[in-house]
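>>> Provided below for reference: sequence and predicted model.
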Amino acid sequence: MPAAPPPGPSSRTALVVRGGWEGHQPVETTDFFLPFLEANGFTVRIEESPAIYADADHMATVDLIVQTNTMNTIEREEFEGLRTAVENGTGLGGWHGGIADSYRNNSDYLQLIGGQFAAHPGNDPQKRTGEPSDNYVPHIIHMLPAAADHPITAGIDDFELVTEQYWVLHDDLNDVLATTTQAVRPWDPWHRPVTSPAIWTRLWGRGRIFVSTPGHRIEIVENPTVRTIIERGLLWAAR
């Protein structure tokens, strides 16, 4: 597995905003990356809600936002603070529903991120037990040609996961590095395979945005390939 880039400048600040649905383990997954951020020279502040986004003075000092905050809500002034920070050069990165299913009440947030969770189609309904694993399916994360020489994905080949496979609604402002394709199974109502972005970047104003849909729980971000992609993605996004 290719190593993460060497430590960068030692004077940057990272803001971790976490919360929302506990099933995505927002504390455990963000804690997992704190040593990496600190080793790369970031001073880290942790907040348990998006309220900090409305603090314009603090946001002006932030070089990287790491967000994992699923199915929560955001107030207008909080979102405007987030968007302004990104437009002014603050990086924004995250994984899974913590960034792609964060604030369903705000369509402007969906435009900022460029991809919105729609579904994670699961296994045969007749065999489901009510456990989270009902939605864990084997699938391939397919690296696109653009991934070959991108600093986030260079040297990484297609890989398989058994976890939630995100069906994402998206637009073509995204620079997509990897995709995943929903199959058509006998119980599915769609009639042909559906391909969604799985890893993408997005430029917004002077800011960079990084999204990885793999990252459902701690065991997925601990996967060496997923971990490498997220670590590189956060460094890429940072101011």
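Cool, the structure landed.
>>> C-alpha from now on. contacts and neighbour counts both.
OK.
>>> regarding residue 85, which helix or strand does it belong to?
helix 76-87 (DSSP states H and E).
>>> equivalent analysis for residue 178, please.
strand 175-182.
>>> elements contacting that strand?
For strand 175-182, the packing partners by 3 or more Cα pairs under 8 Å, 6 or more residues apart in numbering; DSSP states H and E come out as strand 137-143, strand 194-204.
>>> quick one: end-to-end length of stretch 34-54, please.
23 Å (Cα to Cα, to the nearest Å).
>>> want to compare, so here's the second one:
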Amino acid sequence: MTARNALVVRGGWEGHRPVEATEMFIPFLEQEGFRVRVEESNEIYADESVMADIDLIVQSVTMSQISAEAFAGLRRAVERGTGLAGWHGGIADSYRNNSDYLQLIGGQFATHPSKHPDQCTGDESDNYLCYTVDLTDLGREHEITAGLEDFTLRTEQYWVLTDDLNDVLATTTHPVQPYHPWHRPITTPAIWTRNWGQGRIFVATPGHSLVVLRDANVRTIIERGMLWASRTVSE
């Protein structure tokens, strides 16, 4: 079998531990036959001579910015069949300055609701809530999530802005709380795929910490999602 090429692009906000998080998944990719290249800058996307040979991009770049040239290279690669996969803010809260990137990914982090103000202490745990990831009917059949059940996490619960081009494999529901300004439960995607040109995109919103990434359900979904997204037939 011909080896496939994976590009891991990491950086941005250090709170999501982009180096440690991506290092968790590189051995899996190598075991699956990928040659893995790691870049600490998204400017690699602008190098068409590199991108033409990439079958899978795993991105972990929270916030930060992307140049027009780098984004054009990323979108061109996906349209031509390169897969794009990631988790949490490394893909769903990247490049807020670029609306075309938000359209490409299909879901943008808006917030993660916090605990009751009286319980907040000023650290990141203020946003750790116990919530359920609910598989959709599609998710119960899709190869990324088939055989799994709804599961519960205690971590940041992402509220994302999205559109219906996504194929949603799992959702999460934000309840009504007296200290929040919304007035009915809000259900948003937690795991989704998206087809763009010839390429496939996979996004999982859980993944704030290494602890969450070690959760058996989360890790299984991310590993399957990367394989699903990858180009399977060379041009």
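Thanks, I have it. As the structure is a prediction and not an experimental result, all values here were calculated from the model.
>>> in structure 2, what residues pair with the very next helix or strand once past the helix holding residue 85 of structure 1?
Per DSSP H and E, the first helix or strand lying C-terminal to helix 76-87 of structure 1 is strand 91-95. The alignment of strand 91-95 of structure 1 onto structure 2 (TM-score structural alignment) spans residues 83-87.
>>> next one: stretch 28-41 of structure 1
By TM-score structural alignment, stretch 28-41 of structure 1 lines up with residues 20-33 in structure 2.
>>> for stretch 110-119 of structure 2, which positions count as buried?
By neighbour count on 16 or more other Cα atoms under 10 Å, the buried set for stretch 110-119 of structure 2 is 112-115.
>>> where in structure 1 does that stretch fall?
So stretch 110-119 of structure 2 sits over residues 118-127 in structure 1, by TM-score structural alignment.
>>> quick one on the thing from earlier: check the fit of the match of strand 91-95 of structure 1 onto structure 1 and give the mean distance.
Overlaying structure 1 shows stretch 83-87 of structure 2 at a mean distance of 0.1 Å from the equivalent residues (mean Cα distance after the TM-score superposition for structure 1).
>>> now do that stretch: everything it contacts.
Contacts to stretch 83-87 of structure 2, defined as Cα atoms under 8 Å, 6 or more residues apart in numbering, come from residues 55-60, 78, 91, 199-207, 222, 225-226, 229-231.
>>> quick check: closest non-adjacent residue to the one residue sitting closest to the centre of structure 1.
For structure 1, the residue nearest the mean C-alpha position is residue 95 (2.2 Å; Cα atoms, centre = their mean). Closest residue to residue 95 of structure 1 apart from its sequence neighbours, by Cα to Cα, 6 or more residues apart in numbering: residue 212 at 4.6 Å.
>>> any idea what that neighbour aligns with in structure 2?
Using TM-score structural alignment, the equivalent of residue 212 of structure 1 in structure 2 is residue 204.
>>> surely that match meets residue 194?
No - using Cα atoms under 8 Å, residue 204 of structure 2 is not in contact with residue 194, being 11.8 Å away.
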